[in-house]
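**Q** sequence unavailable; structure follows:
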C-alpha cells in the first residue's frame, strides 16, 4: 500500500511515520523545497527515534527507502490513500483537497481535520464518495485511536477500507457521523474550555485542575496539560468552529485568546499553561 500525505508538519510527519512502520510506502508533499527539506529532516528524526526506542524491528535504510518527500503532488498519482494534514483552516484545506483530487484520481482521500465539517469540505469535490475524515491524535505514535468521520456522500466501502487501515496501524477506529467537532474534539474542547475558565477565575491552579481529572476521574492527563500538547492555537481554532455552529457555550475564554496572541502555544512554543523545559518535563 502507498499512502500520500499533503503537509509534512508534526501531524503529517507522524501520520506518514505510522504508515511506514506498518509496512507501507509513504509520500510526503510540501508546498516548496524549503518546506520539503524541513519535513524530510523531521520524519527522518522520528524514524531514528523509533529505532532507538525499539518500537520497530525495521532498519533506518529500509524505512527511508519506503519514504519520499518533495513538493510535486504528482507523487500522489500511484497512492491508494492520500491524507491532507495542513493547518486547521477551511481555505487551506479546500485548496489542499482540490490539489489532491487533481493528482490522485483513483485514491481514497481523507482530511485530518479535527473540527471542520467533512460535508462542507466534500462539497466542491468531484468524487465526494471517496472522501472522509481520518482524525489522528497528537502525538501520532503514542495515540491508540483514529476517528473515522463519515460524510453524507462517503461510500460504505471506503469506510470499511478506512477501518482496516486504522487497524493495520495498530490503532482502534472510532466511526462517527459528520457533526460539529465530531465526538473527540467536541467533548475534549468542552472540558478544556471549562478548565481554562476555572483557571481564569482563580478556582484552582493549572496543576490542581489537571490533578482533579487525573486522580478523580482517572484521565491519563488533565485538560490543561493536554491543551498544551495539542497546541493552544489548535484548541482556539476548534473552539471558534464549534462556537459558530453550536453556540456560545463554546466561546473561547479571554485567557485562551490572550495566550495565543502572545505566542504561548503550549509545548511547541515552550510555554502555555505550563512551562515546557524539554519534552516530557514541564512546570506550572
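**A** Cool, got the structure. This structure is a prediction, so every number in the text was calculated from the model and none was measured.
**Q** going forward, measure contacts between C-alpha atoms and count neighbours the same way
**A** Will do.
**Q** just the helices in the protein please.
**A** All helices of the chain, identified by DSSP state H, fall at 10-21, 33-52, 60-65, 90-103, 118-122, 156-168, 184-200, 206-216, 223-230, 232-246, 254-261.
**Q** included below, for side-by-side comparison, is a second structure:
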C-alpha cells in the first residue's frame, strides 16, 4: 500500500494527510473547495514548522512530507491509482452516504474504503458500496499527528483480511489500533459524549461555571483538558451531531443533547472554529492576553 486518498481537507482530513505523508506515503488530498485545500495545506505546513522548532523532525523531513501530498478538487481524479481511500468529511450521514456511493462508482473494486466517522454506522455506509466487505472505520483522534489511538471499526460485512490490513497499516503509522464493533458512538464517543453532555447540563442547571467545571475535572480527575474546553476543540456542532446519532441509534434519553448545546450551535457558537464556544477564542481576546503578558 503506497498511495492514499483522503477526502476532506478540514481539521481531521489535513491531519490524516499529514500523518500518512510524514510516514512516506503518497497522499492525494481531495476537497471540493480550493480554498479549503489551501487552508489545509497551510495548517500542515504550520504544524510541521512547529515540529521542526521542537526538533522532532528536520527541515528536510518537512519538505519531503509536503512533497508527498497532491491536492485535487475532483474525487474521480483524486482516487485514480489509490490503494486506500479515507473519507474525512463533515459528520453528516447524508453527505457520507453520497460520497461512498460515488466512491463505489469511481474506485476499483479492490480499493479499501475507510471512513473517519466518529459515530455513524459503518454497516449503513458500507451498504452504499459494491463489495461492502472492503469498508471499514478508521476513527483517528484529534490532533491526528500527535494522538496515538486509531479506533478501528468493523461493519457487519467487513472482512478479516481488510481488518488486518488496516490494523497493520495503523501500526506502520506509529499508531495504536484498537478494534471495536459497529454500534452508535463506538467506544470513544459512547463514553466521551455523555460526559461532555453532562458537563453542559451541569452548567445549564447552574451548579457551577465553565471554569469551575473544567477545573474540577482537570485537577480532581486528572483529565488533561476539561470537558467544556474539549467540546470547544472538538466543535460543538460535531458534539451535537454525535449525540443525535447516538440518541437516534439507542432511543435512550441519556443521549439526548442538552438544550444549551443545541442553542449554542444554532447561535453559531461552535467553539474554536467559530471563535467562541464555552470560551472566547476571538482575535481581540488573544490580543488582550498578549497585552496582559507584557504589561
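**A** Happy to help now that I have it. As the structure is a prediction and not an experimental result, all values here were calculated from the model.
**Q** list the TM-score for the superposed pair.
**A** TM-score of the superposed chains, computed with TM-score structural alignment, normalised by the length of the first structure, equals 0.92; 279 aligned residues with a CA RMSD of 1.7 Å.
**Q** out of the helices of the first structure, which gets nearest to residue 281 of the first structure?
**A** Minimum separation from residue 281 of the first structure across those (CA to CA) falls at helix 223-230, 11.2 Å.
**Q** could the helices of the first structure go into TSV alongside distance to residue 134 of the first structure and mean neighbour count?
**A** TSV is the format used below for the helices of the first structure (distance: least, CA to CA, whole Å; neighbours: other CA atoms under 10 Å):
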stretch	distance to residue 134 of the first structure	mean neighbour count
helix 10-21	10	23
helix 33-52	20	17
helix 60-65	23	14
helix 90-103	14	17
helix 118-122	10	22
helix 156-168	8	16
helix 184-200	12	18
helix 206-216	27	16
helix 223-230	17	22
helix 232-246	16	20
helix 254-261	26	15
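**Q** can the ones you listed go into CSV with extra columns for distance to residue 112 of the first structure?
**A** As requested, the helices of the first structure are exported to CSV (distance: least, CA to CA, whole Å):
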stretch, distance to residue 112 of the first structure
helix 10-21, 9
helix 33-52, 17
helix 60-65, 23
helix 90-103, 9
helix 118-122, 10
helix 156-168, 13
helix 184-200, 12
helix 206-216, 27
helix 223-230, 14
helix 232-246, 13
helix 254-261, 22
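**Q** closest to residue 176 of the first structure out of these?
**A** Using CA to CA, the helices of the first structure put helix 184-200 closest to residue 176 of the first structure, at 9.6 Å.
**Q** mean per-residue distance, that closest one versus the second structure.
**A** Its aligned residues in the second structure lie a mean 0.5 Å from helix 184-200 of the first structure after superposition (mean CA distance after the TM-score superposition for the first structure).
**Q** which residue numbers in the second structure go with that helix?
**A** Aligning helix 184-200 of the first structure against the second structure (TM-score structural alignment) gives residues 188-204.
**Q** among the helices of the first structure, which is nearest residue 139 of the first structure?
**A** Residue 139 of the first structure lies closest to helix 10-21 among those, at 7.2 Å (CA to CA).
**Q** equivalent range in the second structure for the closest one?
**A** Aligning helix 10-21 of the first structure against the second structure (TM-score structural alignment) gives residues 11-22.
**Q** surely residue 86 of the second structure touches residue 5?
**A** Yes. Counting by CA atoms under 8 Å, residue 86 of the second structure does reach residue 5; the two are 6.2 Å apart.
**Q** now check the first structure for the residue matching residue 153 of the second structure.
**A** Using TM-score structural alignment, the partner of residue 153 of the second structure in the first structure is residue 149.
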